[in-house]
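Participant: sequence-free structure coming up:
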C-alpha cells in the first residue's frame, strides 16, 4: 500500500504495532502530544517535530530567525498540551553546502529566543549536508512536575470543551503571506503564523491548578483535534460554531479572499492553542480565575456527549457531522471534508 493511500495516521498505527513497549517505565507512548517516561523518581515528557522546506515552510516569506522560532514553538506546544515544564532541546539540521552560515546562525537565534522564554536550553544535536532543501528537527525534553500531566484520552461525558486564545489566525496569516500581502498589514495574524507563542504557562496552569481532564494542542486544525480527543477518550462531541473565537481581522481577511472564516477556524491548523475538557462544575471557577492570570481569552465551545451521538458541529440550521479537515501528510490536502463547512450565506 502506498503512503498516499494509507495516510499519516494510518502509518502511525502501523508504526505503533512495531514499536509498542511493555516497559513499566513507558507511561505514555505513541498517541499523544508527547511521550511520558519514568526515569528514576522523575517523570519526563519527550516530543519531537521535523520541518521540511517546501512542505512546512518557504523562504520567500520565512526568515531563518522566524523559522527557528516556529520550529521550537511547535515542540513547546506539544509540551504545553501535556502541562509539562520545558527543560532541554537537541536540534538536527540538514542544509545544502551553499547555505549562508549567517542564515544557520539566525535560525538558532530564533530557537533560542522563544525557547528562553520558557526555560529551554539547547544542549546539542547533529548537523549534516543536504542535497537540496533544508531539513530541521527538534527533540524537546520536559518534566511533569508532581507526576501530573494531561492526556488526550481522559474526556468524560458532560465535560465542557474549551479552547485558549483565537482560532484561524495562523491560516489567515499564511494566506496573506502567500498572496504577497505586506507585513505591515494585519500584524496579529502574521505574528500568529511566523512567531506563534505556545501556551506553555497556560497548559501548566490548567494541569496543576484547574483540574482539566483531557487536552491537546491545535496544530492540525480544530476539527482534527476534536476527532483525535474523542476517538482516544471513547466519546462524542457537540461543537457550537457561533462560539468559535475568531478575530475580526481573520473574518475580514477570509471573506475578502473568498473563504469562509469558519473554515479557517475549524481546519486551518497551526494555531498552537490548547483544546481541553473540564468537568462542568469546575468551569465557572476556572473562567473567573483565568482573567487574573492570563490576557488571552478562554472560550467554551461545546460539550462532550455519548459516543453514539457522534462528533457534530451545531449551527442555527441544525447539526452536521464534524469530520477531520486539517492537514495530513502523504495525502492531498486540497479537498478537505465539507460535512462541517457552512454553506454560502449560512450563519452559525
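Facilitator: Cool, the structure landed. These numbers come from a predicted model, not from an experiment.

Participant: please make it C-alpha for all contacts and neighbour counts, starting now.
Facilitator: Will do.

Participant: how about the helices in the stretch 151-300 of the chain?
Facilitator: Secondary structure of the stretch 151-300 of the chain by DSSP state H, counting those that start in this stretch: the helices cover 169-178, 187-194, 200-205, 222-233, 248-256, 261-267, 280-293.

Participant: for residue 326, see how far away the residue sitting nearest the centre point of the chain is.
Facilitator: Centroid check for the chain by Cα atoms, centre = their mean gives residue 219 as the closest residue, at 2.4 Å. For residue 219, the distance to residue 326 equals 9 Å [Cα to Cα, to the nearest Å].

Participant: shared neighbours, the two?
Facilitator: Any residue near both residue 219 and residue 326 by Cα atoms under 8 Å, 6 or more residues apart in numbering counts here, and that gives residue 269.

Participant: picking up where we left off before, list the residues that contact the residue nearest to the centre of the chain.
Facilitator: Contacts of residue 219 by Cα under 8 Å, 6+ apart are 74, 225, 269-273.

Participant: which members of those are the farthest-apart pair?
Facilitator: Across those, the longest distance by Cα to Cα is 15.1 Å; it joins 74 and 225.

Participant: would you mark the buried spots in stretch 322-332?
Facilitator: Buried residues in stretch 322-332, counted by 16 or more other Cα atoms under 10 Å: 322-327.

Participant: got another one to weigh against that:
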C-alpha cells in the first residue's frame, strides 16, 4: 500500500497529504477558500484513483498566531465546497502555515499500480497541463474532482493513479510497478487551454491515468507494451527532496 495512492485498512481506503506554505503554495497566489478546496481535493484525488466513495476528512491546521478567524473560516468553507464532511482534526500554532488532511473512503475494487499488462490501453480522465500553465502566470488552479470517473474506471482498470507528479513521472510509476513499458502518443494527449507540452511535466493536474483493456469512452493516449520505462513523452516531473 505504501507505493499506491492510498492504504487499505480493514475495509477503509485511507490517504493523507500535507500542504506546506512555501513548498506547496504561496498565499499571495491563492485565496484561503481555494487553499481549503485544494487541500481537500488533492486527497480526494487519491480516493478517486482507488475507485473510492469518500466517507469524510480529518483536517489538521497549523497556522501563525496572526492568522485571523475569518481566514480560517474561509479555509474551511473551501473544504466544505467539495461536499465531503470534516469528521475531526486538530488546530495548533506554528511559524508557517501547514495544512494536513486525511481522507477516508470505501471502494469495491482498488486497481493499484502493479496490474497493468501488455495490450492495456492508457487513458486519462481529462485535459492535462492546466496547472503548469497557471503556475507560469503566478496562480494556482482548483484541482478537479474525478471521484465518479474513478469509480467507473476502477471496475475495469488493471492499474490506476492520479497525475500529481507529471505525466512521465506518474506513467513511470505504473511501468515500474507493473513491469511494462508505457508507450504514449504525444499527439493523442489532450492539452488544457493555454497549456504546452512542457506543462505536462509540471504535475498537479490531478486527472486520472489508467491502464485498462476497456477505455470506457475516456481519452486514449497510448498503450502498455512488453519492456520497461516510458516512451513518447518528455521526461521530468515533481520529485520530493530534489
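Facilitator: Structure's in. What do you need? Here the structure is a predicted model, which is why all the values come from computation and not from measurement.

Participant: drop the TM-score for these two in here.
Facilitator: Superposed pair, TM-score by TM-score structural alignment, normalised by the length of structure 2: 0.96. Supporting alignment: 242 aligned residues with a Cα RMSD of 1.4 Å.

Participant: translate the residue nearest to the centre of structure 1 into the numbering of structure 2.
Facilitator: Under the alignment defined by TM-score structural alignment, residue 219 of structure 1 is paired with residue 164 of structure 2.

Participant: so which strand or helix has residue 50 of structure 1?
Facilitator: Element membership of residue 50 of structure 1, judged by DSSP states H and E, is strand 42-52.

Participant: residue range for the helix or strand following that strand in structure 2?
Facilitator: Toward the C-terminus, strand 42-52 of structure 1 is succeeded by helix 64-82 as the next helix or strand (DSSP H and E). Mapping helix 64-82 of structure 1 onto structure 2 (TM-score structural alignment) gives residues 32-50.

Participant: in TSV, list the helices of the stretch 151-300 of structure 1 along with mean neighbour count.
Facilitator: Output for these, formatted as TSV (neighbours: other Cα atoms under 10 Å):
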stretch	mean neighbour count
helix 169-178	23
helix 187-194	21
helix 200-205	22
helix 222-233	22
helix 248-256	17
helix 261-267	26
helix 280-293	13
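
Participant: closest one to residue 44 of structure 1 among those?
Facilitator: Using Cα to Cα as the measure, helix 200-205 is the one of the helices of the stretch 151-300 of structure 1 that comes nearest residue 44 of structure 1, at 14.3 Å.

Participant: which bit of structure 2 covers that closest one?
Facilitator: With TM-score structural alignment as the criterion, helix 200-205 of structure 1 aligns to 147-152.

Participant: and stretch 161-177 of structure 1, by the same measure?
Facilitator: The aligned range for stretch 161-177 of structure 1 is 122-138, by TM-score structural alignment.

Participant: just the residues contacting the matching stretch, thanks.
Facilitator: Here stretch 122-138 of structure 2 has contacts from 29, 140-141, 146, 149, 182, 184, 189-197, 199-205, 207-212, 215, 218-224, using Cα under 8 Å, 6+ apart.

Participant: equivalent analysis for stretch 125-138 of structure 1, please.
Facilitator: Here stretch 125-138 of structure 1 makes contact (Cα under 8 Å, 6+ apart) with 48-54, 71-72, 75, 89-97.

Participant: please repeat the previous calculation with a cut-off of 10 Å.
Facilitator: Contacts with stretch 125-138 of structure 1, where a contact means Cα atoms under 10 Å, 6 or more residues apart in numbering, come from 47-54, 56-58, 67-68, 71-72, 74-76, 89-99, 111, 122, 139.

Participant: who are the neighbours in contact with residue 277 of structure 1?
Facilitator: 152, 154-163, 211-216, 229, 283, 300, 302-304.

Participant: got it, and residue 196 of structure 2?
Facilitator: 128-130, 132-133.

Participant: swap the cut-off to 8 Å and go again
Facilitator: The contact partners of residue 196 of structure 2, by Cα under 8 Å, 6+ apart, come to 129, 133.

Participant: ok, residue 11 of structure 2 next?
Facilitator: Shown in contact with residue 11 of structure 2 (Cα under 8 Å, 6+ apart): residue 106.

Participant: state the number of residues packed around the aligned partner of residue 2 of structure 2 in structure 1.
Facilitator: The pairwise alignment with structure 1 assigns residue 2 of structure 2 to residue 30, based on TM-score structural alignment. Neighbour count of residue 30 of structure 1, defined by other Cα atoms under 10 Å: 15.

Participant: I'd assumed residue 16 was in contact with residue 30 of structure 1.
Facilitator: Yes: Residue 30 of structure 1 lies in contact with residue 16 (Cα atoms under 8 Å); the separation is 6.6 Å.

Participant: what stretch of structure 1 does stretch 13-21 of structure 2 fall on?
Facilitator: Using TM-score structural alignment, stretch 13-21 of structure 2 lines up with residues 45-53 of structure 1.

Participant: remind me which helix or strand the most far-flung residue of structure 1 relative to its centre belongs to.
Facilitator: Using Cα atoms, centre = their mean, the residue of structure 1 lying farthest from its centre is residue 98. It sits 32.9 Å away. Per DSSP H and E: residue 98 of structure 1 is located in neither a helix nor a strand.

Participant: show the contacting residues for it.
Facilitator: Residues counted as contacts of residue 98 of structure 1 (Cα under 8 Å, 6+ apart): none.

Participant: residue 122 of structure 2 and residue 51 of structure 2, how far apart?
Facilitator: Distance of residue 122 of structure 2 to residue 51 of structure 2, computed by Cα to Cα: 17 Å.
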